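> Next comes the sequence, and after it the predicted model I'd like to discuss.
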Amino acid sequence: MESEKSATVTYSPAAVLNLFNNSLSVNETKRIVQLKGIYIQGKGMQYSGYFYDIFRDESTDAAITILVPPLIRNELQPNKTVTVNGFITRRIINSSGSIQIQLTVTDLVGQTQNKYTEDDVRKIQLMQAKAATGYRDVYSWLKEKIITEEPFKIGIVIGKTGIIDNDIKHQLRESIGFYDLSFHRVNLSSEEEILTILDRLSNENYGLVAVSRGGGENLDIFNRFTIAEKAVSLQSLFVTAIGHKDDVTLLQRVADKSFITPSELGQFLNDVYNETVAELENSKARLIESVKLQLTAGYQKQIDNLNEKLKANEELRLKTAKDLELVYKEKMELLNGQLAGEQKLQAERVGILNDQINSYKKQIAQIEGKASVNWTIVVIAVIVGLIIGYLLKGH
């Protein structure tokens, strides 16, 4: 038993496909069923007595292959809603590793006009594709351009004889000086002219392209699939300003933004500009206030630091002055002491000299009292006097 469980079974791709094909069991494959859809003819080649055509949903892009006998096929009309009876079969496609569900038609029940035409289906698919890629935010895009002051061009397509350019300009008011706006006149009843101008504006790198028309009827041109498809493929942002409130055309549905009237488009551009400028002013005011507070705090800190330095310098100065005064006082005391010593020494010397002078005077007096003068002693006395005078003068 264990060896049987652990044994590895090797299949080929075809074997796997047949294994799953045989294992599929649906009650509807065992009886006749009724199928309704839009009939689309295939290539017109017959295989094994059948034509391989297609049934597609009326409201989606889901489809199934049907095998139609020649007699029934002759009665079927392409692109009409058809109801048939048949039985479900499966077909293995080895090249893609898939199992295809098919219906073999046995009889025609009925056929009616389609609920949706082929053009309607294409329009629905186009709107689905636009929804999948996303509607671009025109307001945010304009706002960013205004804030960054990045230049951009707006091209507005209008009728050859239209006067709506004045309506748009009037609503722009003071913001008209900011926008690089240009109007391009074409025949709005001509599909070819509209496609041409859209191509040209896109190639000339217009940031925003608008199609604008005043009120009135005859809006069929804006329901053309080719024009809407061209608008979806534009690199430029695309808006419409078609003056009709009740009838929303295909072109309006696929536009990034649509306006009911041309004046509303002008008002929108003016509002975006004014709101963005106001926000910028408020942001600048807040920024200036923030910078002011930061600078004030920075300056106050610098002032506090300088005050602390001045206080420290003043303390150092006072301490230095006190130290200098103490040193000066000590030096003065030392000098006064030295001077007193010198004066005392000088007084002692003077006293000694005075004693010597008095002694010499006595000796001279004694000599003078003698009858005969000893000139040698006189000369010596004079010399001694000169020496004493010199010494006194030097000190």
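It's in.

> contacts and neighbour counts: CA atoms only from here.
Will do.

> Following the helix or strand residue 335 falls within in sequence, what is the next regular element?
In the assignment (DSSP states H and E), residue 335 maps to helix 262-369. Where DSSP H and E defines the elements, the next helix or strand beyond helix 262-369 is helix 375-394.

> Go through that next one and flag the buried ones.
If you call a residue buried by 16 or more other Cα atoms under 10 Å, then helix 375-394 has these buried ones: 381, 385, 388.

> Ignoring the adjacent residues along the chain, who's closest to the second one?
Okay, so that is residue 385. Once flanking residues are discounted, residue 385 sits nearest to residue 357: 7.7 Å by Cα to Cα, 6 or more residues apart in numbering.

> Same question for the last one.
Closest residue to residue 388 apart from its sequence neighbours, by Cα to Cα, 6+ apart: residue 353 at 7.0 Å.

> Residue 390 is in contact with the one you found, correct?
No. Assessed by Cα atoms under 8 Å, residue 353 is found out of contact with residue 390, at 11.5 Å.

> ok, now which ones touch residue 82?
Counting by Cα atoms under 8 Å, 6 or more residues apart in numbering, residue 82 makes contact with 36, 37, 38, 39, 76, 108, 109, 110, 111, 112.

> how does it look with 6 Å?
Each residue near residue 82 by Cα atoms under 6 Å, 6 or more residues apart in numbering is listed here: 36, 37, 110, 111.

> Can you list the buried residues in whichever helix or strand the third one is part of?
Secondary structure here is read from DSSP H and E; on that basis residue 110 sits in strand 98-112. Along strand 98-112, the positions that meet the burial threshold by neighbour count (16+ other Cα under 10 Å) are 102, 103, 104, 105, 106, 107, 108, 111.

> second one coming, line it up with the first:
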Amino acid sequence: MEILETTYEVYSPTSVLALFNNALRLPGTENLIHLRGRYAFGGGKSYTNYFYDTLYSEADSISITVKIPALLRSKIVNNEIYTLKGYIEKILRNSRIDINFVVDGIIAQEEGSFSEDDLKKFELIQKKLELGSKDLDTLIRTKLLNNEIVRVANIYGHNAIVQKDFSEGLDVSQKYFEIVEYTCNITSPTSILTQLSELLNLNYDIIALVRGGGDKQSFEVFNDSTLAEYFISLNSISVTAIGHTVNESLLDKLADRRFHLPHDYGAGLHLIVDKLVQEKSNSRALLIDEVKKDISKQFIEQVKTLDSQLKKKNEEFVEAQKTYKEQVENQTKSFNDQLKIRNEEVEKLKKEITETHEKRVRTLSEQLTKKNEEFQKFQESSTKQLQDLQKNFQEQQKQRLEEMANYKREISILHDKNMQSTVDAQTAKLRANLNNASTEITELRATLAKKKFNIIHFIIAVLLGALLGYFILRLI
């Protein structure tokens, strides 16, 4: 049985875009056509003598890029209605096909049919186009990938009952959002402006106007140009879900993301979160598979490397072991030879030392005998000298003792003589003092005899006499 091979025609991205570009061949694009709308200037610079401006539909904000020569542009007045003649130009840009209207002539200029408020609304739309819309998907994905909560402020009417619709649409994704509800008079531009100004500095990621529907007259509040101008100045992502699926208000055109109904708004947020969760799950599974493959590959390579290294180390070990064995044998042999030489040298040295020692012992013995004899002679001489010295010392000691006895005797005699002379001198002195005291006593007695008897003087005299007598007796 033959197997039929299926063949496929392979295209490049460039060829695919070329196919679509060639397929877009319409009668209106092959000939000159007339295009009517409100003309709005773009950038002020020309490229290869052409300016790139914008032509808006009169009834809405749909626009097309206009490529106009510099000469024709000089005749155009900004924000006026023109009918232009030209052709459609298709340009391949990376992965998209851009359509430009190349102006060949100006057919007519009509008087402005728009009020100042309409022109202001168009200017606001043009300003929003220049500023660009903030991407709701990117904001939510970035916050969730950084494990951050998305902060949302929803503005409802005072008596609104659509909060439940929003929650049902958001479903299980509510855990990823911090949703705060605010209420105001949703039919009053002033009330909505006041509420928006209060939220301006609260750093919400998303600010949404949520409404369940209503009559067409109450819907006109969302076309207020003053409210719209403040709405596009918000730093947060602006969202509308005001309950009209047919009509598109000015705020819908200026919002970063428009939803028709509150439920659609909640479901849209849930869809973004769910898509990110699925992508993370898929990428995690792919990452695990890739990691497994990488780890398996690395493990096999490491095992091969380690096996090769082990084999090489075993060979090196065997070689080293062999070398070591040879070195040990050589060293053992060398050591034995050296040990034999050392033993011979030791034996020779021992012999020499023995002979030298015997000679020295003999010499020392002779010297010792001689010294012993000299010592005996010295000892005899010393003994005789010591006996003579002891005899002389005893004689001198005896002589010294006799001299000491004589000295003591003489000193005792001198001491007795000195004591006697001192006693005699003191006795004579005391006797003289006693005589003087006796004389004084006699005189005192004579004086007392003359005067009245004074017992105190008498007692003093008796005491003095007793003291003198005591001293005299001590001296004798």
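Here it is on my side, so go on. Source: prediction; values computed, not measured.

> Alignment lookup: residue 351 of the second structure to the first structure.
Across the two structures, residue 351 of the second structure finds no equivalent in the first structure, going by TM-score structural alignment.

> Run a quick neighbour tally on residue 351 of the second structure.
Taking other Cα atoms under 10 Å as the criterion, the count of residues near residue 351 of the second structure is 12.

> just the one 5 residues further on next, same as before
Using other Cα under 10 Å as the criterion, residue 356 of the second structure is surrounded by 11 other residues.

> and if you look at the one 3 residues further on?
The number of residues packed around residue 359 of the second structure, counting by other Cα under 10 Å, is 12.

> pretty sure it belongs to a helix, no?
Yes. Following the definition DSSP: H, G, I helix; E, B strand; the rest coil, residue 359 of the second structure is counted among the residues of a helix.

> do you know how far it is from residue 366 of the second structure?
Taking Cα to Cα, to the nearest Å as the measure, residue 359 of the second structure falls 11 Å from residue 366 of the second structure.

> anything in contact with each of these two?
Both residue 359 of the second structure and residue 366 lack any common contact, where contact means Cα under 6 Å, 6+ apart.

> what about the helices in the stretch 101-250 of the first structure?
Taking DSSP state H, counting those that start in this stretch as the test, the helices found in the stretch 101-250 of the first structure are 118-133, 138-148, 164-172, 191-203, 225-233, 250-254.

> Which member of the buried residues of helix 375-394 of the first structure is positioned nearest residue 291 of the first structure?
Relative to residue 291 of the first structure, the closest of the buried residues of helix 375-394 of the first structure is residue 388; by Cα to Cα it sits at 88.7 Å.

> Give the equivalent position in the second structure for that closest one.
Alignment of residue 388 of the first structure against the second structure is given by TM-score structural alignment, with no counterpart assigned.

> now, which of the buried residues of helix 375-394 of the first structure sits nearest residue 130 of the first structure?
Using Cα to Cα, residue 388 comes nearest to residue 130 of the first structure of the buried residues of helix 375-394 of the first structure, at 131.5 Å.

> what lines up against the residue nearest to residue 388 of the first structure once you look at the second structure?
Looking across to the second structure (by TM-score structural alignment), residue 353 of the first structure lines up with no residue whatsoever.

> quick one: residue 353 of the first structure and residue 53 of the first structure, what's the gap?
Spatial separation of residue 353 of the first structure from residue 53 of the first structure under the definition Cα to Cα is 158 Å.

> again with residue 160 of the first structure
In this structure, residue 160 of the first structure and residue 53 of the first structure are separated by 48 Å, where distance is defined by Cα to Cα.

> now swap in residue 183 of the first structure and tell me
Distance, residue 183 of the first structure to residue 53 of the first structure, using Cα to Cα: 50 Å.

> Of the buried residues of strand 98-112 of the first structure, which pair is most distant in space?
Set against one another by Cα to Cα, the buried residues of strand 98-112 of the first structure have their most distant pair in 102 and 111, with a gap of 19.8 Å.

> so where do the strands sit in the stretch 1-150 of the first structure?
With strands called from DSSP state E, counting those that start in this stretch, the stretch 1-150 of the first structure shows them at 33-40, 46-47, 50-56, 63-68, 81-93, 98-112.

> Distance check, residue 196 of the first structure against residue 231 of the first structure.
To residue 231 of the first structure, residue 196 of the first structure is 12 Å away according to Cα to Cα.

> Have a look at those two and say which one is more surrounded.
For residue 196 of the first structure against residue 231, the residue with the higher neighbour count under other Cα under 10 Å is residue 231, and the figures read 26 against 12.

> Name the nearest residue to the more buried one, sequence neighbours excluded.
The spatial neighbour of residue 231 of the first structure that comes closest, neighbours along the chain excluded (Cα to Cα, 6+ apart), is residue 238 at 6.7 Å.

> so the one you found sits right up against residue 207, yeah?
No. Under the criterion of Cα atoms under 6 Å, residue 238 of the first structure makes no contact with residue 207, lying 8.9 Å away.

> Neighbour count for these two, which is higher?
Just comparing residue 238 of the first structure and residue 207: by other Cα under 10 Å the higher neighbour count belongs to residue 238, 27 against 19.

> Identify the residue nearest the geometric centre of the second structure.
For the second structure, the residue lying nearest the average C-alpha position, counting by Cα atoms, centre = their mean, turns out to be residue 146 (22.0 Å).

> I'd like the distance from the counterpart of that residue in the first structure to residue 238 of the first structure, if you could.
When the two structures are superposed using TM-score structural alignment, residue 146 of the second structure falls opposite residue 148 in the first structure. Look at residue 148 of the first structure and residue 238 of the first structure: by Cα to Cα, they are 21 Å apart.

> picking that back up, redo the strands of the stretch 1-150 of the first structure as TSV? Include distance to residue 224 of the first structure.
Below are those laid out as TSV (distance: least, Cα to Cα, whole Å):
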stretch	distance to residue 224 of the first structure
strand 33-40	22
strand 46-47	36
strand 50-56	23
strand 63-68	25
strand 81-93	23
strand 98-112	25
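
> how close does the match of residue 146 of the second structure sit to residue 137 of the first structure?
The spacing between residue 148 of the first structure and residue 137 of the first structure, counted by Cα to Cα, is 17 Å.

> All good on my end, thank you.
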